[in-house]
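1. below is the structure, and that's it, no one-letter string:
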């Protein structure tokens, strides 16, 4: 399992950054960095299962491990979805956490990922672009 960290300073309150990360409309915007047309189904309640899809309805499903509004969201990735069929994967503790820390000028958004080696380069390539979009949306949307 590989650990990867990303961090970005955003000149907006944690509440605004949180809204950009998890509201349907803006989620669809910042996740274009990974796959154009990405969306989710489910609720972000702790213990619930979220499904993350590409425009072809393929993707992955994850359990919400932690949801502390405006502070931290953490997912445990459980498996893949292809053609509507969920297939459990033995990824161990494959997690993705979004941590928001309030600062004098806004928010530091930290991403902590534990991933199998096979996904490491994908995340290292795509997450900086995604965080740039989150920053832009958080600082420039009314």
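-> Structure received. Quick caveat, the model's predicted, so the values are computed rather than measured.

2. can we go C-alpha only for contacts and neighbour counts from here?
-> Fine.

3. can you give me the neighbour number for residue 93?
-> Using other CA atoms under 10 Å, residue 93 is surrounded by 15 other residues.

4. likewise for residue 112?
-> 16.

5. ok, now which ones touch it?
-> 3, 4, 5, 6, 95, 96, 97, 98 (CA atoms under 8 Å, 6 or more residues apart in numbering).

6. my guess is residue 6 contacts residue 108. True?
-> No. Assessed by CA atoms under 8 Å, residue 6 is found out of contact with residue 108, at 10.3 Å.

7. below is an additional structure, to be compared with the one above:
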């Protein structure tokens, strides 16, 4: 696995950016860059299990099973990916899981004079590298719009 890094400067305080990430209504808006049906179920507190969900082309629910490893409000969120969601079934072991199980995705917020530098660091496998390299910059632009709107 390798690490990908992305960042964007947002003309909004860290609290607005943090809320845009964790508020379900706002999350749905900016994460639509990954899948127009993107949402989440679960919580953002340290130790919480969270499902990052979308609907595939056949209308079936799928996504990621993850756990919040760290949540320092307005500073950092660290997400550990544990497996896949296939419909309502969590798949946390078996073929395809081992190569990326326990991969980390981390968000860092650094506020200066009411503006926030938002950075993403994520472990990625080769088969998702191109997708994430192309999609994260689009998601960050949407996140910027949502956070700056307040």
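-> Nice, I can see it. All of these numbers come straight from a predicted model, not from anything done at the bench.

8. now the TM-score, please.
-> Once superposed, chain against chain, the TM-score is 0.94 (TM-score structural alignment, normalised by the length of the first structure); 141 aligned residues with a CA RMSD of 1.1 Å.

9. before we move on, back to that, sort out for me which of the contacts of residue 112 of the first structure are in strands.
-> 3, 4, 5, 6, 95, 96, 97, 98 (DSSP state E).

10. out of those, who's nearest residue 79 of the first structure?
-> residue 95 (11.8 Å; CA to CA).

11. so who does that closest one touch?
-> 74, 75, 76, 77, 112, 113, 114, 115.

12. which part of the first structure lines up with the lengthiest helix in the second structure?
-> Counting residues, the longest helix found in the second structure (DSSP state H) is helix 126-149. Mapped onto the first structure using TM-score structural alignment, helix 126-149 of the second structure spans residues 117-140.

13. average gap between that stretch and the second structure?
-> Compared with the second structure after the fit, stretch 117-140 of the first structure shows a mean deviation of 0.8 Å (mean CA distance after the TM-score superposition for the first structure).

14. in the second structure, which spans are helices?
-> Going by DSSP H, the second structure shows helices at 14-22, 24-30, 126-149.

15. if you compare those, which one is most tucked away?
-> Per residue and on average, the most neighbours among those fall to helix 14-22, with a mean of 21 (mean count of other CA atoms under 10 Å).

16. that one aligns to what range in the first structure?
-> The aligned range for helix 14-22 of the second structure in the first structure is 14-22, by TM-score structural alignment.

17. please determine how far the residue sitting furthest away from the middle of the second structure is located from residue 13 of the second structure.
-> In the second structure, the greatest distance from the average C-alpha position (CA atoms, centre = their mean) is reached by residue 113, at 25.6 Å. Distance, residue 113 of the second structure to residue 13 of the second structure, by CA to CA, to the nearest Å: 8 Å.

18. now do residue 23 of the second structure
-> 16 Å.

19. please say which of the two ends up with more neighbours.
-> Per other CA under 10 Å, whichever of residue 23 of the second structure and residue 13 has more neighbours is residue 13, with 21 against 12.
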